[in-house]
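S.K.: Below: sequence and its predicted model.
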Amino acid sequence: MELGALLKGIGLGGGLIIAIGSQNAYLLRQALKREYVYTCIAICIVCDVLLIGAGVAGMGEVINNMPGLLFWIKITGAAFLFWYGVRAARSAFKSSSFELDKQAPAVSQRQVIAAMLAFSLLNPHVYLDTVVLLGSIGGQQPGVGPWYFALGAMLASIIWFLSLGLGAQYLIPIFKRPLAWRILDGAIAVVMWLLAISLFL
């Protein structure tokens, strides 16, 4: 029974986390630039673990019973996603490429931490998927099943973010070309705008 809940958590949690989203897109971009990659991975993992645990512990039901709070979370998240989409679109139209081997990082660690936290916590999809959906399904497991389910979802999150952040280095030769960065930034802009629009559909 516990093993079934654990595997269910891994499967469902992995399916939700692997889907292309703002958090994954930003982590991938930082990993390709080799800027504070471990910091970004740690933030993603800690945020997901805390949110999954909170959802299974009952936070998902609280959010469902507070439609006003969910509405303002959507407004704030949509504004942030739209703004970052504009930034990514501007970057896509620049003629210069990123210097992946430069010594000084383009942004400070504080800026990266703030952005990674924003992508992890300001996106309403994080709460709808991680807290509400995983929390409600995990809460339905019998006995101690909810915590095995949560553990499975947490393991899926840890494996995914480590794989994405550390595996991106193998794509660096491709992204030494300006066109590859333009395509990536253009795709990120589209993803951000689609996520912002989907919040109100």
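M.R.: Right, received. Where do you want to start? Residues are numbered from 1 along each chain as shown.

S.K.: Going by C-alpha atoms from here, please, whenever you check contacts or count neighbours.
M.R.: Will do.

S.K.: Please enumerate the helices of the chain.
M.R.: 2-18, 22-33, 37-54, 60-64, 67-92, 109-121, 124-126, 134-139, 145-167, 178-198 (DSSP state H).

S.K.: if I look at the spatially most central residue of the chain, how far off is Gln141?
M.R.: Geometric centre of the chain, nearest residue: Gln23, 2.6 Å, by CA atoms, centre = their mean. Using CA to CA, to the nearest Å, Gln23 is found at 28 Å from Gln141.

S.K.: Check Trp147 too.
M.R.: For Trp147 relative to Gln141 (CA to CA), the value is 9 Å.

S.K.: who's more crowded, these two?
M.R.: In this view Trp147 and Gln141 are compared by other CA atoms under 10 Å, and Trp147 has more residues nearby, 21 against 17.

S.K.: can you pull the contacts of that one?
M.R.: Residues near Trp147 by CA atoms under 8 Å, 6 or more residues apart in numbering: Val56, Gly138.

S.K.: before we move on, what about the one 3 residues further on?
M.R.: Residues in contact with Ala150, defined by CA under 8 Å, 6+ apart, are Leu6, Gly9, Ile52, Gly53, Val56, Leu134, Gly138.

S.K.: Second structure follows, compare the two:
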Amino acid sequence: MLESYLTGLVVCGGIIVAIGAQNAYVLGVAVRREHHWWSAGLCMSTDVLLLAAGMFGVSALLLSMPSAMEVLRWLGVVFLAWLAAQAFHRAVCGRQGLAGGASGGRSRRAVLLATLAVTLLNPQVYLDTLLLIPAIGAQQQSTATFVAGAISASILWFSLLAWGGAALSPWLSRPLAWRAIDAAIGMMMAAIAVQLAFGASLTA
């Protein structure tokens, strides 16, 4: 059982780290202290629901609906491009840095809606949580323990992003630092959007 848990922890951890758009967004709101624990908690909860759904056979339904995946793919491209454009605009125009412990200007609802969009409009999330991870979990000695390990990886990773980003915010009070962060986030979002738009077909 321990082996199944560790396998779930390592496999899911590696996959979550690779989902760049979601990570960049959560880190960004954490650095700005814009309801970052709510954002991280929503990512954790979504992972739990998707992993559980994958183990209960939603993956088969998803494979039978390739057109739905294609729609999600292009919605994701548009949303990521919009986030990239916003980040580049902030990088060029600049903005005031936040003092340590300050709250972000956006409402909790706005942050949560954007977090949900970044998470659910990325088809790779469904391929990973509903197909890849359950396929590996089905081969383990204890499926339940494997899922527990996968969920633990999500909780640990997003907790680290929320805590680490907030911990760095006192050192990021200068506008120049914010411009660098926004430029980096913009490039990451744009690169993921391009990869999603022109990469290999997700349903192949």
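M.R.: Done, it's in. Computed from a predicted model, the values in this text were never measured in an experiment.

S.K.: picking that back up, the residue nearest to the centre of the first structure - nearest residue in space that isn't next to it in sequence?
M.R.: For Gln23 of the first structure, ignoring the flanking residues on the chain, the nearest one in space by CA to CA, 6 or more residues apart in numbering is Phe119 at 5.1 Å.

S.K.: Does that neighbour touch Ser22 like I think?
M.R.: Yes - with contact defined as CA atoms under 8 Å, Phe119 of the first structure counts as touching Ser22 (6.1 Å).

S.K.: Of the contacts of Ala150 of the first structure, which is the most crowded?
M.R.: Busiest of the contacts of Ala150 of the first structure [other CA under 10 Å] is Ile52, holding 31 neighbours.

S.K.: Tell me how many other residues surround Trp157 of the second structure.
M.R.: Close neighbours of Trp157 of the second structure, defined as other CA under 10 Å, add up to 17.

S.K.: circling back to that earlier point, who touches both of Phe119 and Ser22 of the first structure?
M.R.: If you check Phe119 of the first structure and Ser22 against CA under 8 Å, 6+ apart, no residue is contacted by both.

S.K.: residues contacting the counterpart of Lys176 of the first structure in the second structure?
M.R.: Mapped onto the second structure by TM-score structural alignment, Lys176 of the first structure lines up with Ser173. When contacts are counted by CA under 8 Å, 6+ apart, Ser173 of the second structure touches Gln96, Gly97, Leu98, Ala99, Gly100.

S.K.: What residues does the nearest residue to Ser173 of the second structure once chain neighbours are set aside make contact with?
M.R.: Among residues not flanking Ser173 of the second structure along the chain, Gly97 sits closest, at 4.3 Å (CA to CA, 6+ apart). With contact set as CA under 8 Å, 6+ apart, Gly97 of the second structure has these partners: Leu172, Ser173, Arg174, Pro175, Ala177, Trp178.

S.K.: The first one: neighbour count?
M.R.: Just to be clear, that refers to Leu172 of the second structure. 18.

S.K.: and if you look at the fifth one?
M.R.: The tally of other residues near Ala177 of the second structure (other CA under 10 Å) stands at 16.

S.K.: gap between the nearest residue to it once chain neighbours are set aside and Leu113 of the second structure?
M.R.: Of all residues beyond its chain neighbours, the one nearest Ala177 of the second structure is Gly97 (7.9 Å), with distances taken as CA to CA, 6+ apart. Here Gly97 of the second structure is placed at a distance of 24 Å from Leu113 of the second structure (CA to CA).

S.K.: Please tell me how far the residue nearest to Ser173 of the second structure sits from Trp38 of the second structure.
M.R.: 22 Å.

S.K.: give me every residue that touches the nearest residue to Gln169 of the first structure once chain neighbours are set aside.
M.R.: Of all residues not flanking Gln169 of the first structure in the chain, Leu32 sits nearest, at 6.2 Å (CA to CA, 6+ apart). By CA under 8 Å, 6+ apart, the contact list for Leu32 of the first structure reads Leu100, Ala168, Gln169, Leu171, Ile172, Phe175.

S.K.: who touches the third one in this structure?
M.R.: This means Gln169 of the first structure. Per CA under 8 Å, 6+ apart, neighbours of Gln169 of the first structure: Ala31, Leu32, Arg34.

S.K.: Could you do the first one as well?
M.R.: Contact partners of Leu100 of the first structure, counting by CA under 8 Å, 6+ apart, are Leu32, Lys33, Arg34, Lys176.

S.K.: Can you report how many residues lie near Gly139 of the first structure?
M.R.: Counted with other CA under 10 Å, Gly139 of the first structure comes out at 22.

S.K.: Could you do Phe161 of the first structure as well?
M.R.: Count around Phe161 of the first structure with other CA under 10 Å applied: 23.

S.K.: Kindly report the same for the one 3 residues further on.
M.R.: Burial of Leu164 of the first structure, expressed as a neighbour count using other CA under 10 Å, amounts to 17.

S.K.: which residues touch the equivalent of it over in the second structure?
M.R.: Matched by TM-score structural alignment, Leu164 of the first structure corresponds to Leu161 in the second structure. Contact partners of Leu161 of the second structure, counting by CA under 8 Å, 6+ apart, are Asn23, Val26, Leu27, Ala30, Ala40.
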